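[1] Below are the sequence and a predicted model; questions follow.
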Amino acid sequence: MDGGTPNFKKWNILYPVYINSKKTIAEGRRISATKACENPTALEIGDCCGHLKIPFAIELDKAYPRDFMQVGRVRVLLKRPDGSLHNPVVASKKQLMVRVAELVPRHPGRTKKQEPAATSNAVPTKSGKGGKKKR
């Protein structure tokens, strides 16, 4: 990133939940489901911000407060210290979310794996109710 970055704490934060089409507005989605993309990751959002030439920082040690299983967030800097935009196409956080949601499905890491395989093969150890047998 550039040397004259303003206060990092003041950067805008983008959580993957904001642009996840699988989530409801109550669960944290911030843009319309038709414009949102499926299960974006913080790394994909970061790459898309880089593609849009917007300074960003990926924080994988942070989680979404309403759903702490959703790990990772991206901090973005939309404006320079003098108030001019880094990318004139993206004037607001909402516009950035829509643009990133358009780019994520075309992300190079997306082309091969669309859905991560769920590895929750919980096999029950013994069948039946257990307990005492009736006489």
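    Yep, it's here. Residues are numbered from 1 along each chain as shown.

[2] From here on, just use CA atoms for contacts and neighbour counts.
    Fine.

[3] Please enumerate the strands of the chain.
    Taking DSSP state E to define them, one finds strands in the chain at 12-14, 56-64, 67-76.

[4] List the contacts of the second one.
    Residues from elsewhere that reach strand 56-64 (Cα atoms under 8 Å, 6 or more residues apart in numbering): 15, 17, 42-43, 46, 49-50, 69-77.

[5] Highest neighbour count among these?
    Val17 (29 neighbours; other Cα atoms under 10 Å).

[6] what's near enough to touch it?
    23, 27-29, 39-40, 64, 70.

[7] Presented hereafter is structure B, for comparison with structure A:
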Amino acid sequence: MQIEVPNIKKWNVIYPVYINSKKTVTEGRRVGATKACENPTCIEIGDCCSYLKIPFAIELDKAYSRDFMQRGRVRVLLKREDGSLCNTDIGSKKQLMLRVAELIPKHHGRTKKQEPANTSTATVGPSKSGKGGKKKR
């Protein structure tokens, strides 16, 4: 019995830049800055796709054409070959990008990173800059 490998070349591509709030529209952001998330990764986008039950493939060796230092992209299958949607709630690539951008801040990897930072800043008092109070004349 032969296993059928899906042709992922026809799947939609999502680069992390598309939903990065730190980027401008000219740099490649495709959703509103208020709806975008800060510095998403391919792994986080992939985790969100699996949560939404959308088939995906992460390609870490690929680079974004406008910024070749930005490595990785995610291919997603929104519609099957018969034309039916994989997830009935998400009908377009734009809807998927907005939904993923909404989910990434709640991602388990991000919530773990933020908890220790909040406790350490609460114990430390306000930091003073190293500059003196004298004015230059």
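    Right, received. Where do you want to start? Only a predicted model underlies this, so the values are computations on that prediction, with no experimental measurement involved.

[8] Which members of the contacts of Val17 of the first structure are classed as buried?
    23, 28-29, 39-40, 64, 70 (16 or more other Cα atoms under 10 Å).

[9] Show the contacting residues for Ser21 of the first structure.
    29, 32-39.

[10] tell me which of those residues is nearest to Val104 of the first structure?
    Cys37 (7.0 Å; Cα to Cα).

[11] And for Gly83 of the first structure, the neighbour number?
    Around Gly83 of the first structure there are 8 residues (other Cα under 10 Å).

[12] Apart from its neighbours in sequence, what residue is nearest Ala91 of the first structure?
    Leu85 (6.7 Å; Cα to Cα, 6 or more residues apart in numbering).

[13] For the strands of the first structure, could you give me JSON lines that also reports distance to Pro105 of the first structure?
    Listed next are the strands of the first structure as JSON lines, based on distance: least, Cα to Cα, whole Å:
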{"stretch": "strand 12-14", "distance to Pro105 of the first structure": "17"}
{"stretch": "strand 56-64", "distance to Pro105 of the first structure": "19"}
{"stretch": "strand 67-76", "distance to Pro105 of the first structure": "17"}
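
[14] Select, out of those, the one closest to Gly4 of the first structure.
    The nearest among those, by Cα to Cα, is strand 56-64 at 13.9 Å.

[15] what about that closest one, how far off from the second structure?
    Superposed on the second structure, strand 56-64 of the first structure shows a mean distance of 0.6 Å to its aligned residues (mean Cα distance after the TM-score superposition for the first structure).
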